[in-house]
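Visitor: Just to be clear, the model below is a prediction. Sequence and coordinates:
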Amino acid sequence: MLPVVGGIVVIWTIFQILNPTFLSSTNLVNLSFDMVPVGVLALGIVCVLLAGQIDLSVGSVSGVSAAITAVVMVKNEQPMWLAVLAAVAAGCLIGWLYGQVLNRFGVPSFVVTLGGLLAFLGVQLWLLRGQNAINLPYDSTLVKFAQLWFVPHWMAYALAVVAAGGFLATGWVRARTRRRAGLSSSSPQWLVMQSLLLLAGLLLVVYYLNRTRGVAWMFVFFVALVLVTHYVLSRTKFGRSIYAVGGNAEASRRAGINVRRVYTSAFVLCSGLAAVGGILAASRLAAANQSTGTGDVNLNAIAAAVIGGTSLFGGRGSAIAALLGVLVIQSISSGLTLLNLDSSYRFMITGAVLLIAVGLDSFARRSRQAHGRG
């Protein structure tokens, strides 16, 4: 992840030199809002890539979920919780269908999800029935959550302390477990130093964002989602199975892992998170329209996962990749917008960054194979 962090520092430095408002508290708050919908989609892509598969339809699935939310809430006048539940359930069902087609008929995930991209775009247009957009009520909880709700200043500082404390406790338990197993582990002094550095960084971020509007609840939700997914992938049997299948599906099958179930679960996770991302995107705009989830949403989600460090070859990466990758992409988009440059430059720069990331990943993979490590 260090090259990605270094890339973020370089990108921020360049844009700050070109436009001094880039690193202003106001712009960073806007950045924290805008990165969440695509970031949630990228988090789902990470789960599928780790299993050695791909999903090209997350944008269309997010668009369908946004349309379902708007239709149930506005046109059918149902409660918000029912609309959200219906949208997420539809996303999970789509992922389950992908898994069944892949497992039962052997159709490559590339083809299955490419068909889903087109099919569910049609479903989205059918749900909207010729309407350009369905506006969500501005006084609804969804819109307030995505536009107006911020963590109280004192609570933001408290969350920073809790996060640093949780990092220290987790590291301490892991180090003790490794020492009991006779493995090398981090020293207590190093763990404390890491925790203090993390605490100082988080407190600085909270202080800087609190200079204007503060820390958005939607951003806190995204970070919490990343941490939960990271825990599931790195600390549970299910997560280890995903890594194993992505690394070598046949060896995993012979080791007793239900490969088909892992594939289905990965697609359900991906499509379910895509549905959540679509709901957040519609809430951010206070509307679900025919362009929700279209355009470059698919490519941005995949690019964010890959740029963040998740391998296209499967079996390597982490949930943190979604956070870092989408930060890179949204930083480029925000910086070019402040410079009044059109989207053509954003496409070219994002494409170049993606190509570099995939190239480095391919080079690292060949290097590991040459040295017998992978």
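Guide: Perfect, I can see it now. Residues are numbered from 1 along each chain as shown.

Visitor: When you work out contacts or count neighbours from here on, use the C-alpha atoms and nothing else.
Guide: Fine.

Visitor: which residues in the stretch 251-374 of the chain form strands?
Guide: Under the criterion DSSP state E, counting those that start in this stretch, the stretch 251-374 of the chain carries strands at the ranges 287-289.

Visitor: again but with the stretch 1-150 of the chain, I slipped
Guide: 133-135.

Visitor: can you give me the helices for it?
Guide: Per DSSP state H, counting those that start in this stretch, the stretch 1-150 of the chain carries helices over the ranges 2-18, 25-50, 58-70, 80-105, 109-128, 141-147.

Visitor: Tell me which other helices or strands the next helix or strand after the shortest one touches.
Guide: The reference is to helix 141-147. Using DSSP states H and E, the next helix or strand after helix 141-147 towards the C-terminus is helix 153-180. Judged by 3 or more CA pairs under 8 Å, 6 or more residues apart in numbering; DSSP states H and E, the packing partners of helix 153-180 are helix 188-209.

Visitor: Now do the contacts for Gly165.
Guide: Counting by CA atoms under 8 Å, 6 or more residues apart in numbering, Gly165 makes contact with Ser195.

Visitor: Could you say whether the residue in the chain sticking out farthest from the centre sits in a helix, a strand or coil?
Guide: Largest separation from the mean C-alpha position in the chain: Gly182, at 35.7 Å (CA atoms, centre = their mean). Three-state assignment for Gly182 (DSSP: H, G, I helix; E, B strand; the rest coil): coil.

Visitor: Next one for the comparison:
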Amino acid sequence: MNNTTTDIRPVAVDLRDERLQVRGGVRGTARGLVDRLRSGDLVAFPVVAGLIIIWTVLDTSNPTFLSSANLGNLAMESVPVGVMALGIVCVLLVGQIDLSVGSVSGLAAAGMAVLFVNQGWPWPVAVLAALTSGALIGWFYAQVFNRLGVPTFVITLAGLLSFLGIQLGVLGDRGSINIPFDSTLVHFAQTAYVPAWLSYLLALGAATGHFLRGRAHARERSREGLSAHPLRLIALRSGALLALLEFAVWYLNRARGIGWMYVAFVALVVSVHYVLSRTKWGRALYAVGGNAEAARRAGINVRRVYTAALVGCTTLAALGGVLAAARLASANQSSGGGDVNLNAIAAAVIGGASLFGGRGTAFSALLGITVIQSISSGLTLLSLNSAYRFAVTGAVLLLAVALDSVARRSRVSHGRG
């Protein structure tokens, strides 16, 4: 990685965008966006375009795919692995990897089920214990990485095998623990849906929050003497977001509506996005992923950043495992197994998180898991077996990494130019 170019490019792009916005307001902003695309800053447009193509093809093959009932189910099914992918994004931002999220999620699900069902603990305490176990695993990974210098690839690969064995031991001879259907956990993951009237208010609140945040950011930049998005552009964006969200809410409410679990997932994504983009800790993640040595010389505690990223990843993996068990009303030997691990990593990469570190957002997890779950749902409706799903998902993953590599070379070339 050309670290010098990585440090200079965002500044150059921001200055160029500012000049264009001063010249033409909305037109200048559009030109700035095109210029960013040409320089290799692809943002999320390839993912969104790919998702539109996938949905179009699948709906053409089976009109049931874009039905409100199927999309609502698709959203709920995407949450557990999506939460794990959100943790993977944090690790990828610092240029590391976690191959054990599937095993960690399975162990957390097994531990929660044993404490809640077999030991009779209250479900909030059982869930908290599962999340704590996930955090401790991430802390252990960080100690081995920071103190011994063992690559995270090796550490987490060992964790994948070890925690799978511990999961089997926790479940015991029965191999499966059923979670009561009348429990709050199962209700939340399966049958808890937002009332129609409230879903419209939530959409309005999201668009209003987007407008207020954009206006506040613009005023802050103006006070600092920097150019800012004009108020009419902010209002236009917020209005478009409101129209999109209200239409989505109306369409999903034609069936069961929007599940509370999916609303919680989106809220978690937005919260992590705020932390990554607006806090000192978030900026430190990007700095370490872009150039760890430069970040160290700038006074950032690099070891602490690595620790935070790994702890965040394994904690979210544990949360994803708990939600998966609640969704299935069961924790068993296959929890966290199969393609869960690879799908979580693939979702983060497909959504736009770079394997080279320093690039990606929390929305990468949301976009990526939507793509993967759409492929899975569409091929299931077409009565095609898993072989096709694996092949298509692999092809999409390869395409995403290829686009990232091309964009990275383009940024390097643009920076040198």
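Guide: Noted; the coordinates are in hand. Everything quoted here is computed from the prediction, not taken from an experiment.

Visitor: residues in structure 1 aligned with stretch 377-393 of structure 2?
Guide: Stretch 377-393 of structure 2 corresponds to residues 334-350 in structure 1, going by TM-score structural alignment.

Visitor: corresponding residue for the residue farthest from the centre of structure 1 in structure 2?
Guide: Going residue by residue (TM-score structural alignment), Gly182 of structure 1 aligns to Gly225.

Visitor: quick revisit: can I get the helices of the stretch 1-150 of structure 1 in a markdown table including distance to Ala249 of structure 1 and mean neighbour count?
Guide: Shown next, in a markdown table, are those (distance: least, CA to CA, whole Å; neighbours: other CA atoms under 10 Å):
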| stretch | distance to Ala249 of structure 1 | mean neighbour count |
| --- | --- | --- |
| helix 2-18 | 28 | 14 |
| helix 25-50 | 11 | 26 |
| helix 58-70 | 24 | 33 |
| helix 80-105 | 13 | 19 |
| helix 109-128 | 15 | 18 |
| helix 141-147 | 40 | 19 |
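
Visitor: Look up the counterpart of stretch 142-150 of structure 2 in structure 1, residue range please.
Guide: Going by TM-score structural alignment: stretch 142-150 of structure 2 matches residues 99-107.

Visitor: can you check stretch 98-116 of structure 2 too?
Guide: Going by TM-score structural alignment: stretch 98-116 of structure 2 matches residues 55-73.

Visitor: Return the distance of the matching stretch from the chain's centre.
Guide: How far stretch 55-73 of structure 1 lies from its chain's middle: 16 Å, per CA atoms, centre = their mean, to the nearest Å.

Visitor: And for stretch 95-114 of structure 1?
Guide: Its chain's C-alpha centre and that of stretch 95-114 of structure 1 lie 22 Å apart, by CA atoms, centre = their mean.

Visitor: got the contact list for that stretch?
Guide: By CA under 8 Å, 6+ apart, stretch 95-114 of structure 1 touches 53-57, 260, 263-265, 267-272.

Visitor: ok, 10 Å please
Guide: 48, 52-58, 60-61, 89-90, 92-94, 115-117, 119-120, 259-272, 274 (CA atoms under 10 Å, 6 or more residues apart in numbering).

Visitor: so how far is the first residue of that stretch from its last?
Guide: End-to-end span of stretch 95-114 of structure 1 (CA to CA, to the nearest Å): 13 Å.

Visitor: Name the nearest residue to the counterpart of Thr310 of structure 1 in structure 2, sequence neighbours excluded.
Guide: Alignment note (TM-score structural alignment): Thr310 of structure 1 maps to Ala353 of structure 2. Take Ala353 of structure 2 and drop its neighbours on the chain: the residue closest to it by CA to CA, 6 or more residues apart in numbering is Gly360, 3.9 Å away.
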